[in-house]
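Novice: here are the coordinates; sequence isn't available:
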């Protein structure tokens, strides 16, 4: 805040009120509290003229104020409305307040395509953000709105999931309405986000009534209107990519058309195949794409030698996932918990209890908007009751990648890097076909590291060959030992 007050305490304004204190200050403006019903925005004449030229506020709303040799322009605003710098960092007190700001941002943007509103003064009474045109970097409107809603956290409204976590006073549905009112898109899965307590309406009924008359936000658009189609990409796995898009992504991000026909949420999925086939990689990419909280169930996280303890931990994971829904539960190495209860390898009542816990919780979690994905290397060992329709509707086999799939992944990875003309793609594919896709990703990443270390500006064949040679041979993988060789001679 500036040390120099443009007007002293007790200064009488044109409306007869007197200055009490300085509230906020910028380079070319100051905001004062008065002993009357209004606060005032005092500005340099040049800035007020610029606002008038762009159509932000009519010149008739300003009055001349002089003190000593200085001349200013003043704008009065009733105290029941916000008159504050956007950079002030105070979050709105209600949905109505946030909606009013969103509308003001949208209307102000219509008046200037170039102005940045991060350094503006918010005049709620006239639904305007008055830019300061300071010599600071431009800030996107989505960031301006997100920062305002959170009370100073620099965040874009595009980060909807994080924004909902930062605005616990507002339900996700209300937040989506506010973002729509500003003219911005919201993710199509916004309706699935966990409900929060309604915002407290701390403003007076009079203010709410006035705001509703002056601010009529647009109705939220359907997901198809507000967002571009969500397409999940899984280079190297076109069939798995297609499955995830059809049976998971489309149902999540186009929920309304599916719910109209009784499909509320994606069914649970099992991916099975040999070690190294890419199950984990595919699931990690899917979870990253959906951007929901994910929770893992595996032998390391929930396994316990104590009776009842494992089933208790399993239940706790499901409880946490349901509380944070929409979310994802990933069950890794499901054969550790869900082997056939009739087989001789199961461990009696202790094992039966764990299977029963899964049987009980999986349908409950799906109804609560928890996406469940399980993985196993030994599908034949899984209890048939678990694999029955209604729990895991989709049992997907993931084999070792074909040459075409390795080629697809390699093309995707290489397209993001500067490469030399001597790359022999056939040689790369010959070496990597039949190996895990993670090996392909490792080779290209390692080759890039080696090229950078050697001071090269492009990825070349020599670096690729060196990286390929660093992969263990199949015989080495099967027979490698760590220890000492004892020689009797």
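Specialist: The structure has been received and is ready for your questions. Given the structure is predicted, the values throughout are model-derived calculations rather than measurements.

Novice: Please make it C-alpha for all contacts and neighbour counts, starting now.
Specialist: OK.

Novice: Pull out the buried residues from whichever strand in the chain runs longest.
Specialist: Assignment by DSSP state E gives strand 70-78 as the longest strand of the chain. Going by neighbour count (16 or more other C-alpha atoms under 10 Å), the buried part of strand 70-78 is 72, 73, 74, 75, 76, 77.

Novice: do stretch 395-407 as well
Specialist: So for stretch 395-407, counting by 16+ other C-alpha under 10 Å, buried means 395, 397, 398, 399, 400, 401, 402, 403, 405, 406, 407.

Novice: would you turn those residues into TSV with distance to residue 274?
Specialist: Formatted as TSV, the buried residues of stretch 395-407 follow (distance: C-alpha to C-alpha, whole Å):
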residue	distance to residue 274
395	14
397	9
398	8
399	7
400	7
401	11
402	14
403	17
405	16
406	17
407	20
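
Novice: ok, second structure coming up, stack it against the first:
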């Protein structure tokens, strides 16, 4: 969607830089390019006044700029400094960038403890997150920090163990410093958690026999819920949750720990979201094998890394081990490519490790878009006992997801979910989430306090199926 520029290209700002085309925009603000690869933030009088009144910035941080009868406030940023909406920022390349964001979050919260920041603008030159006051359900600051650090994963910065696994390049001590600097978690609490994890590790070393799932038990009254996927929800409850919850009863009848599960279906059908929800419900440590974490051009190195991750998962049992894009490692060995001999070694490692993991209280979950490419030996029962297709969502499933997404948002009584569900049926569930978010953004941009049907339909019209368009969509909170 094109953005109508407030200022003509080449218009001179207060510091002599000249405006380029607009990159991002919302109700009351725009970010434009400037000569030399920099950017500039423009805010109208109303939004700037909110920032100043809330004391997030002082009146001199953005310089006034007259254009015709309108008054804007502008701030320029060098190419080396970030200036973008949070959901458009790239993840940090180093500790210094991560620390800068953490300090900006803390500085913002010291003067404004209430405003939602998931749609804020990160302005690194003044070390602030400037809220845009859009109509979205609030995201906690710890999740916001985790989202930004990981480049889009909805993981809490308080989940130290999981975050450390995802940001292994930073190192645990540096990550601790960053999280502490943000103010989302005190050093005392972090030290307590570190001590508890150290005690846990000592226990595991002294007694290498995996603890029962009950040692990290789940609420005996809670039922796992997966809006938009009732059949997958039922499968997880019956074949995983109930077995974990009633381990002794199942063991008495010869039924052991839940066996490995493989989910397959087209991109965007909700496989990853379903697994993330399951991991969160179980509350177990999770480990992931994907191309970015284990692939190596060196002989035997990929197999070695695979083995190391399985070993870590078993030491942390009960735990979940996720194999993403299974076809990258487990493609049919008979296909016979130039590197097939490495593939044989990798597949053999998985063949040995998957049954071993189950016996050691590690739930293995695989995901793939290309089930037909997977080696038949991997798909036999005894490795992946359950191979579940996750097809595009039906109208009823889309309606259930819309119920959840819209339940916490202010909306007009005229919002007709049935019409939306009918048009979104068969589309990726990620499209459903995008339409709700875009409808909320359009409503906020128009100055509305509630989402209405017209804006939701407009969002739907502007979001044709990615399969048809080949267009990319930006990441964002829902």
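Specialist: Yes, it's here. Treat the numbers as computed from the prediction; the structure is a model and nothing was measured.

Novice: outside of the helix ranked longest in structure 1, which residues touch it?
Specialist: The longest helix of structure 1 (DSSP state H) is helix 348-367. Applying C-alpha atoms under 8 Å, 6 or more residues apart in numbering, the contact partners of helix 348-367 of structure 1 are 265-268, 307-308, 310-311, 314-315, 318, 321-322, 337-338, 341, 371-372, 385-386, 390-391.

Novice: that older thread, so which of the buried residues of strand 70-78 of structure 1 is the closest to residue 475 of structure 1?
Specialist: residue 77 (80.3 Å; C-alpha to C-alpha).

Novice: can you pull the contacts of that closest one?
Specialist: Residue 77 of structure 1 neighbours (C-alpha under 8 Å, 6+ apart): 38, 39, 40, 41, 83, 123, 125.

Novice: wait, the fifth one sits on residue 130?
Specialist: What it means is residue 83 of structure 1. No - Residue 83 of structure 1 is beyond contact range of residue 130, at 10.7 Å (criterion: C-alpha atoms under 8 Å).

Novice: what touches both of these two?
Specialist: Contacts common to residue 83 of structure 1 and residue 130, judged by C-alpha under 8 Å, 6+ apart, are 121, 122, 123.

Novice: Run a quick neighbour tally on the first one.
Specialist: Yep, that's residue 121 of structure 1 we're talking about. Using other C-alpha atoms under 10 Å, residue 121 of structure 1 is surrounded by 25 other residues.

Novice: pretty sure it is in contact with residue 104, am I right?
Specialist: No - Residue 121 of structure 1 is beyond contact range of residue 104, at 11.0 Å (criterion: C-alpha under 8 Å).

Novice: what is in contact with those two at once?
Specialist: Joint contacts of residue 121 of structure 1 and residue 104 (C-alpha under 8 Å, 6+ apart) are residue 129.

Novice: In contact with the residue mapped onto residue 333 of structure 2 from structure 1, which residues?
Specialist: The pairwise alignment with structure 1 assigns residue 333 of structure 2 to residue 341, based on TM-score structural alignment. Contact analysis of residue 341 of structure 1 by C-alpha under 8 Å, 6+ apart lists 348, 351, 352, 355, 383.

Novice: Tally up the residues packed near the third one, please.
Specialist: When neighbours are defined as other C-alpha under 10 Å, residue 352 of structure 1 has 18 of them.

Novice: do the first one as well
Specialist: Counted with other C-alpha under 10 Å, the burial measure for residue 348 of structure 1 works out to 12 neighbours.

Novice: With the second one instead?
Specialist: Residue 351 of structure 1 is surrounded by 22 other residues when neighbours are defined as other C-alpha under 10 Å.

Novice: how close does the counterpart of it in structure 2 sit to residue 335 of structure 2?
Specialist: Counting by TM-score structural alignment, residue 351 of structure 1 lines up with residue 343 in structure 2. Using C-alpha to C-alpha, to the nearest Å, residue 343 of structure 2 is found at 10 Å from residue 335 of structure 2.

Novice: before we move on, what about residue 222 of structure 2?
Specialist: For residue 222 of structure 2, the distance to residue 335 of structure 2 - C-alpha to C-alpha - is 45 Å.

Novice: all strands in structure 2, in order from the N-terminus.
Specialist: So, for structure 2 - with DSSP E - the strands run 19-26, 29-34, 38-44, 63-67, 70-77, 83-85, 121-123, 128-130, 260-264, 286-289, 319-323, 362-368, 384-389.
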